[in-house]
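In: prediction below, plus the sequence it came from.
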Amino acid sequence: MRVNKKTVLVRLVGACVMLCILSVFTTQGGRHNSSRPRDLYPPVCPPPSRTPDKRVFILPDIFSEVPVSEDGGYNIFLLESSCVTSLHPRVWCALESVARQNPEARVWLVMTSGALEEDTMTTTLLPRYPNIRTVTAHPAQVLAHTPLHAIYTSEAWRANTSWPEINLGDLVRLGLVWELGGLYLDSDVVCLRPLTRLMNTMAWQDRDTLGSGAFHFTPGHPVLARIMDHASHTFKGNVWGASGPRAFTSAVHEHCGGAVAGTLTRCPDLTVLPITSFYPVPAPVWRTIFIPQRPRAVSQRYPGSYLLHTWRQLSGNYPVIKDSGSIYDQAAREFCPHTRILATAHSKTY
């Protein structure tokens, strides 16, 4: 079959146009886009303070570390959305317990501050647990391909609110899991069991509300898309949990066909676990975790639980006393022993 020169020329031009379109898409659109340098985004936090006696590590960007689940790995994300550059011992306990229980997973500590101070925790725990990876992420980049981007760029997340860092964390956690896929955990947990078999999962926080403190989705999951869409339309910076439990509960109610609150266990593409799975101690009785109890192995006390959630916004200023017999101290001795030793080297409270 003969093809004239005009036809060949048209086909060549068409091929060139298609290549150009594909090139533009892969560099500007779609998920997992890390082509824009981090330093082109306006900073969220001030530069870390430096003194002669304080060493600060500048953290790599998470997108430069390529943690996508497509390579068969399992991502677990913990997020520090304030501008701190050092971590409370209970955050280190969360990291250590997750890393110990899930040695094959990549445990990402994502800090919006972009820096982490050197101290005894960093120099002891990070070498001991090589699966802990400390990184930063800019919210504008994390949220760029989500319906939540406008909330960030308009600064609605920190307008007329007493908890801007909470609002920011609620948004960024959704973007991270949407982009990269994996399990998000609040940084006030103690991990009691391996987590890497959890897929497209969340849990009830109480009888009527789904929790946003622990959830897993594969990248671009339709339920997560619905949650973000709901949050983008209902977000109010002065309403606690507007893009957290409220958005999760409403979106899943719609996705699963109006299931009765508290009874749903499964619907298409989603597993919903009972309250005790992630939140065995309900928020109204959070003090139970910190008062002396009769000695009993934590795994026996909470046999069906993956996590012990400590409700940091309520309990953050409540001290843990070493050898007091509290549930938290017993859990720390078993699941984050090195953190406990370091935290109590000079004081019995942590």
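Out: On my side now, so go ahead. Numbering: from 1, shown residues only.
In: contacts and neighbour counts: CA atoms only from here.
Out: OK.
In: how many residues are close by the nearest residue to residue 61 once chain neighbours are set aside?
Out: What sits nearest to residue 61 in space, not counting adjacent residues and going by C-alpha to C-alpha, 6 or more residues apart in numbering, is residue 136, at 4.9 Å. The burial metric for residue 136, expressed as a neighbour count using other C-alpha atoms under 10 Å, is 24.
In: touching, residue 136 and residue 57? I think so.
Out: No. Here residue 136 lies out of contact with residue 57, judged by C-alpha atoms under 8 Å, at a distance of 11.2 Å.
In: anything in contact with each of those two?
Out: Shared contacts of residue 136 and residue 57, defined by C-alpha atoms under 8 Å, 6 or more residues apart in numbering, comprise residue 115.
In: want to compare, so here's the second one:
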Amino acid sequence: MDTKNIYANTYPSKFHHFLSLHHPQRSKKSLFAILSLLLLLLLAYNGVSLFCLDVTKFSSSLMYAPKVENQPSIPTTRLSLLKNSRTWVLFKNGSSIHKPKQRQKQRPTVFKFLGSKARTEQFSARVKEFFDEKLSNSSCNVKFFMTWISSLESFGERELFTIESLFKSHPNGCLIIVSDSMDSRGGLQLLRPFSDKGFRVTSISPDFDYLLKNTVAESWFDRLKKGDVNPGWVSLGQNLSNLLRLALLYKFGGVYIDTDVIILKSFAPLRNSIGAQTVDVETGNWSRLNNAVMIFDQGHPLVYMFIEEFALTFNGNLWGHNGPYLVSRVVSRVKTRPGCDFNVLPPTAFYPVGWTVIRTLFVGGTANDEAHSKWLNAKLTQIRGQSFAVHLWNRQSRELKVEEGSVIGHIMQDCCVLCNSSASTF
């Protein structure tokens, strides 16, 4: 007989009392064990659920990271051209991880300005044909070039009036607008009023490879296309325009003008010339030149130096560094170099007013402001007598209205050939 039975037979009342005390305790322990097991299962289930949710959120953040709000704004051209830049994936909580950059390179958006390959390959032949007097049955006493890097729709009244003023002073001149957007049916339609009057004007898409061949800028441009040149924050199109005008003058010779320049008189007497924008008040020497108007012979050494300077010192983060400041730097170094003859014309030639006061040319005279009316008449007389052209400084004057009786109002009357431009849309 086991101990339990002996204890039960000997002390029956105490045994039953013992069972009454310990049976509920065993029940409680069993219940507690079951509850603990259920709690552990519940915690395990919640942990798995949370983990799955976190993974889902992580994956979602990774997939849509480019759309995170408040990301730094980076130009498309900069992203596609910076070969050695790192790619980072940003998350909503501000953290980031490094994502290996893919080797595939994309063609920068700005290179749409360069034109399609089929059209650019025809550039040389089209230019030569346009300037060929035998094929055109008319002479071309002055060759003009413009560049246009914007859309066709933005070629407006002011740009068209620049063409009017050109043919008013040079009825036998020739103008090529080097532009991809203007080299189109729409561009042809815009220029038709001039061609219908017998003026020689056309638009041709640029071929940079041809224009830069055998210059220092040839290798620079190759590196740019490969993504090995940092384009900087200044518009790459603007800087390519700075280079394009130099290449055109070096390759063909002639006159380059910006599309916001009104021509007042013939450029025929000018040769190998560039204009000063400002002069030193004390010495009378020029302090800054500008590249909005340039006249040079084909293959001129100074123009080659400009191209060389562009390729060797390019900086896309400084406005004007590859344009007005570039020509100023080079000319300051070659003032007395033999075999490099050129002329620096005074500001009155092309820049009779600076960009800070261009507004004054748009303001008309009033009977109540005798001082301004007197200044207006004196300035108009000076410009008509001493200036070959007037640079309008588009960045500062684009939104200005031409008031009646203003200097610009008088100049528009002097220089039109179609004479249908509206002062309100100029």
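Out: Looks like it came in fine. Given the structure is predicted, the values throughout are model-derived calculations rather than measurements.
In: so how far is residue 77 of structure 1 from the residue nearest to residue 61 of structure 1?
Out: The gap separating residue 136 of structure 1 from residue 77 of structure 1 is 11 Å, by C-alpha to C-alpha, to the nearest Å.
In: ditto for residue 121 of structure 1
Out: Plainly put, residue 121 of structure 1 is 19 Å away from residue 77 of structure 1 if you go by C-alpha to C-alpha.
In: which of those two has more neighbours?
Out: Legend: neighbour count by other C-alpha under 10 Å for residue 121 of structure 1 and residue 77, higher for residue 77 (24 against 18).
In: helix/strand/coil for the corresponding residue of structure 2 for the more buried one?
Out: Residue correspondence to structure 2 (TM-score structural alignment): residue 77 of structure 1 is matched to residue 145. Remark: residue 145 of structure 2 carries the secondary structure label strand [criterion: DSSP: H, G, I helix; E, B strand; the rest coil].
In: do you know how far residue 145 of structure 2 is from residue 328 of structure 2?
Out: Counting by C-alpha to C-alpha, the gap between residue 145 of structure 2 and residue 328 of structure 2 amounts to 21 Å.
In: what of residue 192 of structure 2?
Out: Here residue 192 of structure 2 is placed at a distance of 38 Å from residue 328 of structure 2 (C-alpha to C-alpha).
In: which of these two has more neighbours?
Out: Taking residue 192 of structure 2 and residue 328 together and counting by other C-alpha under 10 Å, residue 328 has the greater number of neighbours (20 against 15).
In: onto which residues of structure 1 does the strand or helix carrying the more buried one map?
Out: Assigned by DSSP states H and E, residue 328 of structure 2 falls within helix 324-333. Correspondence between helix 324-333 of structure 2 and structure 1 is established over residues 245-254, with TM-score structural alignment as the criterion.
In: post-alignment, that stretch versus structure 2, mean distance?
Out: By mean C-alpha distance after the TM-score superposition for structure 1, the fitted stretch 245-254 of structure 1 averages 1.4 Å away from its aligned residues in structure 2.
In: so where's the longest strand in structure 2?
Out: Scanning structure 2 for the longest strand, with DSSP state E as the assignment, gives strand 286-296.
In: would you mark the buried spots in that one?
Out: When neighbours are counted by 16 or more other C-alpha atoms under 10 Å, the buried residues of strand 286-296 of structure 2 are found to be 286, 288-296.
In: same question, stretch 351-365 of structure 2
Out: Using 16+ other C-alpha under 10 Å as the test for burial, stretch 351-365 of structure 2 gives 351-353, 355, 358-365.
In: again with stretch 113-130 of structure 2
Out: Under 16+ other C-alpha under 10 Å, the buried positions of stretch 113-130 of structure 2 are 113-115, 119-121, 123, 126-127, 130.
In: could you pull out the helices in structure 1 for me?
Out: Listed from the start of the chain, structure 1 has helices (DSSP state H) covering 5-28, 89-101, 120-128, 139-142, 149-153, 164-180, 222-234, 245-255, 275-278, 298-301, 312-315, 327-335, 337-343.
In: could you tell me where the second one falls in structure 2?
Out: When you say that, I think you mean helix 89-101 of structure 1. Following TM-score structural alignment, the aligned partner range for helix 89-101 of structure 1 in structure 2 is 157-169.
In: mean distance, that stretch to its aligned residues in structure 1?
Out: Stretch 157-169 of structure 2 versus its aligned partner: 0.8 Å mean (mean C-alpha distance after the TM-score superposition for structure 1).
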